[in-house]
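Engineer: I'll drop the sequence and a predicted model, then ask my questions.
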Amino acid sequence: MVQGCENVRPALHRAPQVSYRWVDPETVLQEAGTLAVFGFGTGAPRSADPRWLNVDLEDFDAPTPLEIWQVDGPVTHGRVGELQWSSGDGWLFAAITADENTHGGPSATAATAYAQLCEFVASRRERHVLRIWNYLADINQGEGDVERYKQFCEGRAEGMGSFFAEGFPAATAIGHHASAPRLQVYLLACDEPGGRVENPRQVSAWRYPRQYGRTPPSFARAMTLPGEDALAISGTAAVVGHASAHEDDLLAQLDETLVNLEALLASANMPAGFDTQSPLKAYVRHPTDAPVVRDFLQRRLPGVPVLLLHGDICRSELLVEIDGWRYA
């Protein structure tokens, strides 16, 4: 059984297939079963399709591939105010991009974004949120409880309300360097529940001590998708217990991160290691570190598709974070 898992019914549909491809977005949006397509950074193409999201993170490699989610069966899509969505085969993609200039600081903006997303998902049959991504500007700016990440955590909790009373989904929170102070939140939900997975090497995020803010982070370390044929992995870094490890040592942080990833796979009863069908993202704080991270991952995870993105980790002492997918 999966550690910390809910009672999961057998899935009637397979998990979305996530891939990285160098393709024109309009071409892939016309393919059957395309649920969502993501471009990265200022050089990404544009599309008005609600399934398209331009993510405010720059890729260190050029040309930059698109990230593509595809499901079995037809897909419908639309917009509700600031929110964009698509659904098909029991799966739901929903996203909101909220400008702090309109909604206030990081706390108020997060509260507004999460309230809208939770209200929308609650109206859908695909009401089981399995995975969330959060990208916000200047994530480490501010000291103590006024740090923007801590403010974001407070707003997120306010916007969630009791929506995740039964347990949090897997999640990532990364700082972007776009010129506008936007908060981007997007999610994957399903009409069936998944199974929450924790890492025995780490304190669960929602149980962090007070030093990490008035409101602890709200996420599970990973989530098995219905049917347990895929694992959605939260942002994972060099954290042991609740403490950051190996300050200012990039290679040691990378080693520790891989140990944490393997511990998650073991907790989820997934095969050890990652393969060519296990797309990952590596978020790197300092652009000068990108070649080192690339070489490390190519050596330790040969053949594994990795998007190398410029992003700030939620703790200023952490230099790199990895999230992604593992298919059984």
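Structural biologist: Yes, it's here. Residues are numbered from 1 along each chain as shown.

Engineer: Please make it C-alpha for all contacts and neighbour counts, starting now.
Structural biologist: OK.

Engineer: Is Gln253 located within a helix, as I assumed?
Structural biologist: Yes - counting by DSSP: H, G, I helix; E, B strand; the rest coil, Gln253 is located in a helix.

Engineer: And it, how close does it get to Thr172?
Structural biologist: Distance from Gln253 to Thr172, counting by CA to CA, to the nearest Å: 18 Å.

Engineer: Then Val293?
Structural biologist: In terms of CA to CA, Val293 sits 19 Å off from Thr172.

Engineer: take the one below as the second:
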Amino acid sequence: MAQGSYADFKIVKCDSLQSVNSIALDSIHPRYFFKTGDSIIIITNYDGRKNLALVMDLKSRKIVGSFMPYGRKKNQLLSTFSAGFVNNHLWGYDLIGNKIVTYDLNVKPHTADSSRYHTYPLDKSYYWVVMGDTSTVYASGNDTQYAKIDKFVPSTQGEIVEIGNFNDIPTRLKEAPIEWRLSQQAFLFIRPDQRYAALACRFTDKIEFFDLHSGTSKVLRGPDGYEAQYKMSVGESVNLIYTNMTKRAYLSGYASSKYLYLIYLGDFHYLSREEQHRKIMVFDWNGNFKKCYLVPGFPEELIVSEEEHKMYMYDQITNSLEIYDLH
């Protein structure tokens, strides 16, 4: 894939949003959440519960079901480093167990649980994994990757389609490619129709958009224009170490059919929650900045309704799901 253009952007103004509804989560602390019909599926880190995925009915606001058991065995997850909801299947990527587990919500309720699950052990360990559909995986962040994104069929992992190149590596780091890759570590997003992909960096305010049909990409830099600041620890493994100059850029996001929504910090990693001023930034899939939103509280994760009229955001401070009207 040829790397195409570079562009910079600045934020002129951010629109303030106020919550129109709130859902208290009590003892539940979401890692991810997804809306399906009149329910929200909440994926948690392990907190003593048997299952990591909980189903909340939006009308009663009660937990009405759970699945995705915690554990090391087949069809179990120790963690959900990345997760998604596609074709009525919930999937979770277990970085520790190096596997993907899917759960089919299309199967009739009386069917044995074992037929609902599929487990796909991965040949490589990746930082971030996304299922475009139940037979397609996109993955990034492996130290030995030849491309920025690998695309493959999870059941076979035979042929890997390589997306994006590392031609943008600075000359001074050409002899230290692992250092460069760690400094450019990013969250991976795939548009639902799998026409576009995006990598939103963690330590530098840079996003690379990939047109998966034309084979070109666009790097968007901004709004603050800073490179990753870090130290390296080299031993049995190579690790990036935060310094007092390390900033966090993009924190999480949501890929809709129309836009890419990203939570952005753009400030030092050591700031307390009260000192952070997080923004929600919106981009189209051609790599153009569209909008910026300010919301109260501490946005940790978000999703957008199918018609893109409402945004659901998890506020870590209030431990609630806040609902906003988008305009």
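Structural biologist: Right, received. Where do you want to start? Just so we're clear, the structure is a prediction, and the values are computed from it rather than from any experiment.

Engineer: what's the TM-score here?
Structural biologist: The TM-score (TM-score structural alignment, normalised by the length of structure 2) is 0.33; 189 aligned residues with a CA RMSD of 6.8 Å.

Engineer: In terms of packing, which of Val293 and Thr172 of structure 1 has more residues around it?
Structural biologist: Taking other CA atoms under 10 Å, Val293 of structure 1 and Thr172 do not tie; Thr172 has more neighbours (23 against 19).

Engineer: can you confirm that one is in a helix?
Structural biologist: No - using three-state DSSP, the assignment for Thr172 of structure 1 is strand, not a helix.

Engineer: contacting residues for it?
Structural biologist: By CA atoms under 8 Å, 6 or more residues apart in numbering, the residues touching Thr172 of structure 1 are Ile132, Trp133, Asn134, Ser234, Gly235, Asp323.

Engineer: so what does the strand or helix carrying the fifth one touch, helix or strand wise?
Structural biologist: Think Gly235 of structure 1. Per DSSP states H and E: Gly235 of structure 1 is located in strand 230-236. If contacts are counted by 3 or more CA pairs under 8 Å, 6 or more residues apart in numbering; DSSP states H and E, strand 230-236 of structure 1 sits against strand 128-137, strand 170-176, strand 222-224, helix 250-267, strand 320-327.

Engineer: again, only using 7 Å
Structural biologist: Helices and strands touching strand 230-236 of structure 1, by 3 or more CA pairs under 7 Å, 6 or more residues apart in numbering; DSSP states H and E, are strand 170-176, strand 222-224, strand 320-327.

Engineer: Give me whichever of those strands is most buried.
Structural biologist: strand 222-224 (a mean of 31; mean count of other CA atoms under 10 Å).

Engineer: Give the other helices and strands that that strand contacts.
Structural biologist: By 3+ CA pairs under 7 Å, 6+ apart, strand 222-224 of structure 1 packs against strand 195-197, strand 230-236.

Engineer: and Arg156 of structure 1, which of these is closest to it?
Structural biologist: When these are compared by CA to CA, strand 230-236 sits nearest Arg156 of structure 1, at 16.5 Å.

Engineer: Beyond that closest one, next helix or strand please.
Structural biologist: strand 239-240.

Engineer: Confirm that Trp180 of structure 2 sits in a helix.
Structural biologist: Yes - looking at Trp180 of structure 2 with three-state DSSP, it is inside a helix.

Engineer: That one and Asn239 of structure 2, how far apart?
Structural biologist: 11 Å.

Engineer: So which of those two has more stuff around it?
Structural biologist: Counted by other CA under 10 Å, Trp180 of structure 2 and Asn239 do not tie: Trp180 has more neighbours, with 20 against 15.

Engineer: Would you mind measuring from Leu188 of structure 2 to Glu162 of structure 2?
Structural biologist: 14 Å.

Engineer: cool, Ile303 of structure 2 as well?
Structural biologist: Counting by CA to CA, the gap from Ile303 of structure 2 to Glu162 of structure 2 is 28 Å.

Engineer: Who has more neighbours out of those two?
Structural biologist: Ile303 (21 against 16).

Engineer: which residue sits closest to the more buried one in space, ignoring its chain neighbours?
Structural biologist: Among residues not flanking Ile303 of structure 2 along the chain, Tyr312 sits closest, at 5.3 Å (CA to CA, 6 or more residues apart in numbering).

Engineer: And for Met223 of structure 1?
Structural biologist: In space, Met223 of structure 1 is closest to Arg196, 4.7 Å off (CA to CA, 6+ apart).

Engineer: correct me, but that neighbour touches Ala222?
Structural biologist: Yes - if you go by CA atoms under 7 Å, Arg196 of structure 1 and Ala222 touch, sitting 6.2 Å apart.

Engineer: doesn't Ile43 make contact with Asn51 of structure 2?
Structural biologist: No - applying CA under 7 Å, one finds Asn51 of structure 2 not in contact with Ile43, separated by 9.0 Å.

Engineer: Looking at the two, which one has more neighbours?
Structural biologist: Ile43 (27 against 20).

Engineer: check contacts around the more buried one.
Structural biologist: By CA atoms under 7 Å, 6 or more residues apart in numbering, the residues touching Ile43 of structure 2 are Pro30, Arg31, Tyr32, Phe33, Leu52, Ala53, Leu54.
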